[in-house]
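# Model the following, please.
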Amino acid sequence: MIKNVSSENVQNHLSTHENTGLEPSRRFCVAPMMDWTTPHYRYLARLLSQHTLLYTEMVTTGALIHGDTERFLRHDPAEYPLALQLGGSDAGELAHCARLAEQFGFSEVNLNVGCPSDRVQNNMIGACLMGHPDKVAEAVRAMIEATRLPVTVKHRIGINGRESWEDLCEFVEKVAAAGCRTFIVHARIAILEGLSPKENRDVPPLKYAWVYRLKQKYPHLEIIINGGIKTFEECNEHLKHTDGVMLGREAYHNPWLLAGVDSEFFGAKPPAKTRHSALRAMYPFIQSELERGVFLGHMSRHFLGLFHGMPGGRQFRRYISENAHKPGAGLEVIQVALEKVPES
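Model prediction:
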């Protein structure tokens, strides 16, 4: 049974900020990453860049329909623009969850067709769907009919057994015919048997040229490139051939990278002047989360890379790692850790 969500609770959740309703720019995005792109990471990311498009962790349709919907969709509207990534394959369930995405104020709803985990494969979620382009097209069509939000698809360039250029084109053409105009392409195949999800992020070779060819072949589609991108120099090279770039692990482990995005790619003034000022700006949010019952360690693990490569950065990480998990740990742990990094 598909349940309804209290409109009063949704309105309370959206009381401080408004979604502009404009389709977000995908020129620079941070990838959805399980256990990493949580609301606490995203809040920091937004303090560093106002223009980067952020994505939630993948949320399955089953979790939203049968679980605690409001907990899974909870976010601070200060995170906008923010896309919700869904995992699922049933067209009716995905349509329902797309409506929820709009109801909760997200900027975009994205379908995961790239996760290679065995656990999601068994539920017909993620990269295995690349072997079923008609099913993906059916789901996308239902989602588009259910919401005014842009509906996008994140996928691989193939899977083992369906890894030819022709297979990729068939997938893109069928999904585009269903109404999807934005494809976020991880430039590797996924090997569904024999490799772990971590190995699937490194072992299959990157084929950026295939993503470039997609843009050449389908110039009317928006093509965003993803996979192994680490530097602005690489981003600018990819942007010569595609419409946008999506970074994952580098943006998480070295979040200060995001502080240069607004000036580099959007011609805008950076919102954060220093790492110290960015973290201090998080204090009210951290305190409010602590008062809500969130453990400090659940938040602070997402800040550990903020002083990556900086003098005192190792001491900052060590102090938080050794103290944030202790019973009653509060904002003072972050304040003391911050004092270990010279401010200049």
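
# From now on I want contacts and neighbour counts done on CA atoms only, so please keep to that.
Noted.

# Can you check the distance spanned by stretch 269-288, start to finish?
End-to-end distance for stretch 269-288: 28 Å, by C-alpha to C-alpha, to the nearest Å.

# Same question for stretch 55-68.
20 Å.

# List the buried residues in that stretch.
Residues of stretch 55-68 classed as buried: Y55, T56, E57, M58, V59, T60, T61, G62, L64, I65 (neighbour count, 16 or more other C-alpha atoms under 10 Å).

# what does it rub up against?
By C-alpha atoms under 8 Å, 6 or more residues apart in numbering, the surrounding residues in contact with stretch 55-68 are 1-3, 29-39, 69, 72, 82-88, 93-94, 97, 112.

# Same question for stretch 176-190.
Counting by C-alpha under 8 Å, 6+ apart, stretch 176-190 makes contact with 114, 116, 127, 137-138, 140-141, 144, 151-160, 163, 200, 204-208, 210-211, 220-227, 246, all of which sit outside it.

# and if you look at stretch 240-259?
Residues contacting stretch 240-259 (C-alpha under 8 Å, 6+ apart): 26-33, 36-37, 45, 48-49, 52, 184, 211-212, 215, 222-230, 235, 238-239, 270-272, 275, 302, 304-308.

# mind redoing it with 6 Å?
With contact meaning C-alpha atoms under 6 Å, 6 or more residues apart in numbering, stretch 240-259 is reached by 26-31, 48-49, 212, 223-226, 229-230, 305-306.

# any idea how far it is from the chain center?
11 Å (C-alpha atoms, centre = their mean, to the nearest Å).

# cool, stretch 72-90 as well?
9 Å.

# What are the buried residues along that stretch?
Buried, per 16+ other C-alpha under 10 Å, within stretch 72-90: 73, 75-90.

# now the other sequence, so there's something to compare against:
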Amino acid sequence: MTEKVELKKLNYSVNLNAAKGFVKPRFAAAPMMEWTDRHCRAFHRQLTRHALLYTEMVTTGAVIHGDREYLLGFSDIEHPVACQLGGSDPQDMAEAARIVAEFGYDEVNINVGCPSDRVQSGRFGACLMEEPALVAACVEAMKAAVDIPVTVKCRIGVDEQDPEVALDTMADAVFAAGADALWVHARKAWLKGLSPKENRDIPPLDYERVLRLKQRLPDRFIGLNGGLQTLDQAEPFLETLDGLMFGRAAYHTPQIMGEVDRRLYGASGPDITPWDAVKAHMPYLEAQLTNGVKLAHMTRHMLGLFHGRPGARSWRRILTVEAIKPGAGLEVVEKALAAVSPAGADLAAAE
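Take a look at the predicted model:
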């Protein structure tokens, strides 16, 4: 009851209109620390033209005071691309959002889901599930500062919270403040007793809770995250929900994204194959090598591309072993690709 009283005091006006330029993403690749960097996103873009790609979470302090080009720089080929911010001070969130918008991002997202100790000590991430009024204040400040969509990614609750109350309260607060979308990781986060890794697997998934939220708020964008492994499993949720967000499955088996444009966006033409994606990615790799980027920093995101296909182990081995060698260049990728092409059938069969 206390939370509801505090939220009424905020006296936000409900805005049913999405931000100018907001395009509802039917598929998004989740923000993942140390994984979804600019090289990962550039690679994923070779597999899908329409999916929304997210950055790793960056803190407001880093954005405001740090090396912005290093933290926020990205290639034009990545669009549509969203930046996820970690923070809880409305003024800082607004300033960081302005910087993100000036860099050309298509969306800015608030992290209300990360369960790590470092994030909790900074008063952001999943612990903010206990402070919906503060999250709403951040949304309101950011909406006043930028024209790009402002979205939120949260859990269904934390620790002893009742997910029925906690998720409804958070959703009502951020939408009343003007949020354009809410992505829900359909698990609780246990901040007391579970590690961040355990929080990705141990708390049970509750997709029905997210479906109930959407049924209560049919005019709002509600997206689903958590435990989604295949499009066959996930696509039926789009009969009720607005979007699907894949995390580890998209990273470890990125060939999933080669089907997204056709299946979820109605694109004509064949799916983008892993071979197509690698060939299309070569100019990017070459340009980055010329700029001094190490090959391994880019190819580490490509290791799972041929998962389940003949030659996949050779692909991974060649990239893992040879990409780290001094002076490694495109010839390493070409060699690895040959191991999973018809020309490399003998090598693949020998595995």
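
# which residues in the stretch 51-200 of structure 1 form helices?
Assigned by DSSP state H, counting those that start in this stretch, the helices in the stretch 51-200 of structure 1 fall at 61-66, 69-73, 91-103, 118-121, 133-146, 165-177, 197-200.

# about what we covered before: and of the buried residues of stretch 55-68 of structure 1, the nearest to I286 of structure 1?
T56 (18.8 Å; C-alpha to C-alpha).

# Aligned counterpart of that closest one in structure 2, please.
Aligned counterpart of T56 of structure 1 in structure 2: T55 (TM-score structural alignment).

# where's its match relative to A312 of structure 2, distance?
The gap separating T55 of structure 2 from A312 of structure 2 is 27 Å, by C-alpha to C-alpha.

# I'd say G87 of structure 2 and F124 touch.
Yes. Contact criterion C-alpha atoms under 6 Å: G87 of structure 2 and F124 qualify, at 5.1 Å.

# Leaving out sequence neighbours, find the closest residue to the residue nearest in space to the middle of structure 2.
Compute the mean C-alpha point of structure 2, and by C-alpha atoms, centre = their mean the closest residue is A30, 1.9 Å away. Leaving aside its sequence neighbours, A30 of structure 2 sits nearest to G247 (C-alpha to C-alpha, 6 or more residues apart in numbering; 4.8 Å).

# how big is the offset of whatever helix or strand T320 of structure 2 lives in relative to structure 1?
Using DSSP states H and E, T320 of structure 2 maps to helix 312-322. The superposed helix 312-322 of structure 2 is, by mean C-alpha distance after the TM-score superposition for structure 1, a mean 0.7 Å from where its aligned residues fall in structure 1.

# And the strands in the stretch 101-250 of structure 2?
Under the criterion DSSP state E, counting those that start in this stretch, the stretch 101-250 of structure 2 contains strands at 107-112, 150-158, 181-189, 222-225, 243-246.

# can you put these in JSON lines and add mean neighbour count?
Compiled in JSON lines, those are given as follows (neighbours: other C-alpha atoms under 10 Å):
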{"stretch": "strand 107-112", "mean neighbour count": "27"}
{"stretch": "strand 150-158", "mean neighbour count": "26"}
{"stretch": "strand 181-189", "mean neighbour count": "26"}
{"stretch": "strand 222-225", "mean neighbour count": "26"}
{"stretch": "strand 243-246", "mean neighbour count": "25"}
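
# Same list, the ones you listed, but as JSON lines with distance to I324 of structure 2 please.
Below are those laid out as JSON lines (distance: least, C-alpha to C-alpha, whole Å):
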{"stretch": "strand 107-112", "distance to I324 of structure 2": "33"}
{"stretch": "strand 150-158", "distance to I324 of structure 2": "35"}
{"stretch": "strand 181-189", "distance to I324 of structure 2": "35"}
{"stretch": "strand 222-225", "distance to I324 of structure 2": "34"}
{"stretch": "strand 243-246", "distance to I324 of structure 2": "29"}
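
# Can you report how many residues lie near the corresponding residue of structure 1 for P254 of structure 2?
Using TM-score structural alignment, the partner of P254 of structure 2 in structure 1 is P255. P255 of structure 1 has 22 neighbouring residues, counting by other C-alpha atoms under 10 Å.

# ditto for V278 of structure 2
19.

# cool, and the one 4 residues further on?
Residues lying near M282 of structure 2 (other C-alpha under 10 Å) number 15.

# swap in E69 of structure 2?
10.

# Next: Y41 of structure 1.
That count, for Y41 of structure 1 with other C-alpha under 10 Å as the rule, works out to 19.

# Then P205 of structure 1?
11.

# That one pairs with which position in structure 2?
Checking TM-score structural alignment: P205 of structure 1 goes with P204.

# Grab the nearest non-local neighbour of its match.
Using C-alpha to C-alpha, 6+ apart, the closest residue to P204 of structure 2 is R187 (6.0 Å).

# That neighbour maps to what in structure 1?
That one, R187 of structure 2, aligns with R188 by TM-score structural alignment.

# quick one: contacts for the nearest residue to V81 of structure 2 once chain neighbours are set aside?
Counting by C-alpha to C-alpha, 6+ apart, V81 of structure 2 lies nearest to L53, which is 4.8 Å off, once chain neighbours are set aside. L53 of structure 2 is in contact with A28, A29, V81, counting by C-alpha under 6 Å, 6+ apart.

# could those be laid out in a markdown table, adding distance to H281 of structure 2?
A markdown table is the format used below for the contacts of L53 of structure 2 (distance: C-alpha to C-alpha, whole Å):
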| residue | distance to H281 of structure 2 |
| --- | --- |
| A28 | 20 |
| A29 | 18 |
| V81 | 17 |
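
# Can you give the distance of the lengthiest helix in structure 2 from its chain's centre?
Counting by DSSP state H, the longest helix found in structure 2 is helix 274-290. How far helix 274-290 of structure 2 lies from its chain's middle: 22 Å, per C-alpha atoms, centre = their mean.
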